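> Model the structure of this input:
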Amino acid sequence: MSRTGKKPVEPVSGVTVSVDGRTVKAKGPKGELSVALMDNVNVEQTEQGLVVSPTDDSAEARAAWGTTRALIQNIVTGVSTGFEKKLQIQGVGYRAAMQGKDLKLSLGFSHEVVYETPAGITLATTTPTEITVSGTDKQLVGQVAANIRDYRRPEPYKGKGVRYLGEFVARKEGKKK
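Next up is the predicted model:
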């Protein structure tokens, strides 16, 4: 039994959720999102909210049960409050700046890296060493943050690079004489 799947997706004020065939759509103050349902699960609307249930007792249906409920919860949260990831840059001369809607990164390369902001994402630099990625789609926010981090991952000797805010980087001892 899925503990996550058993809980209904509770309604949020200002968000309208509709089930249209095999698609769940959520519309709120931050925009509109939808998720396609897998064939292994059913969704019905009740007074408690949206209730997800598996179609049968197969392993695939039970696995899809909790996943589908989490995806529906993510679109409801996304259109009501949105999602945000913060990145931190460490290293001498490493910095970020906004260039219009795009992000310009100086990460120790011979050239500056320009990251084009995808649709539905807002990038901001509060300080030259902090980047905020925000948007309504949780998967897209995480993917954009991971793409920016991949330009220069934190290295284990000095810890220089782009990391998530609060991320622990395991440090190694340097070479000895």
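> make it CA atoms for all contacts and neighbour counts henceforth
OK.
> Only the buried residues of the lengthiest helix in the chain, if you could.
Across the chain, the longest stretch assigned as helix under DSSP state H is helix 59-80. Residues 61-80 are the ones in helix 59-80 that count as buried (16 or more other Cα atoms under 10 Å).
> Let's see this one next, to set against the first:
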Amino acid sequence: MSRVGKNPVAIPDGVEVTVDGVTVKAKGKLGELSFVATEDVKIAVEDKSVVVTPVNDSKKARSMWGTARARISNLVEGVSNGFAKELEINGVGYRAQVQGQTLNLSLGFSHDVLFPIPEGIEIKCEKPTSVRVSGRDKQLVGQVAANIRAYRPPEPYKGKGVKYADEVILRKEGKKK
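Coordinates of the predicted model:
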């Protein structure tokens, strides 16, 4: 029995969910998203909620049960509220700024890093040391934030680099005399 899969996904006001076989489409104020599930699960819309059930009792069907439910929940959340990741930049001279459809990162290299902003993602820099990545697709928001962080991950001695706002950097002690 899947603890995730057995819970129905509530559909908030302003969101329209349609199911066509194994294809689920969600439409809301932030746009439209779709997800194609496997044939191992059955998806149905029942009075303002989406219910996912496994077709049989095989291991694959039971594992896809919770996965499909989580993906549908992310669709509904994405088209109604969206997702966001906060990044912080620490280091002397490290900064970021948005120029059109490009994020310009100064991260201590001999050149600036130009990161093209993908379709469906919005990046804002309120301060030169903070970056907010937002969008309706949870996977894409997380991937873009991880790609930006990968240019200069935080190092453990001084904490310089790009880190998530809620990330805790385990600091190491430097050399002893």
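> Can you give the structural similarity as a TM-score?
Once superposed, the chains reach a TM-score of 0.98 (TM-score structural alignment, normalised by the length of structure 1), with 177 aligned residues with a Cα RMSD of 0.8 Å.
> returning to that earlier point: so which residues make contact with the next helix or strand after the longest helix of structure 1?
Downstream of helix 59-80 of structure 1, the first helix or strand assigned by DSSP states H and E is strand 83-90. Outside strand 83-90 of structure 1, the residues that touch it by Cα atoms under 8 Å, 6 or more residues apart in numbering are 77, 95, 129-138, 141-142, 145, 149, 159-165.
> Among the residues you listed, which are located in strands?
Within the contacts of strand 83-90 of structure 1, residues falling in strands by DSSP state E are 95, 130-135, 161-164.
> can you list those residues in CSV and add distance to residue 35 of structure 1?
Shown next, in CSV, are those (distance: Cα to Cα, whole Å):
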residue, distance to residue 35 of structure 1
95, 37
130, 32
131, 28
132, 25
133, 22
134, 20
135, 16
161, 35
162, 31
163, 30
164, 27
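> show me what contacts residue 72 of structure 2?
Neighbouring residues of residue 72 of structure 2 by Cα under 8 Å, 6+ apart: 9, 24, 35.
> Helices of structure 1, start to end?
Here structure 1 has its helices, by DSSP H, at 3-6, 59-80, 138-150.
> Burial check on the equivalent of residue 105 of structure 1 over in structure 2, number of neighbours?
Alignment note: residue 105 of structure 1 maps to residue 105 in structure 2; criterion TM-score structural alignment. By other Cα atoms under 10 Å, the residues close to residue 105 of structure 2 number 22.
> List the residues that contact residue 105 of structure 2.
Listed by Cα under 8 Å, 6+ apart, the contact set of residue 105 of structure 2 reads 94-97, 112-115.
> Check residue 112 of structure 1 too.
So residue 112 of structure 1 contacts 104-106 (Cα under 8 Å, 6+ apart).
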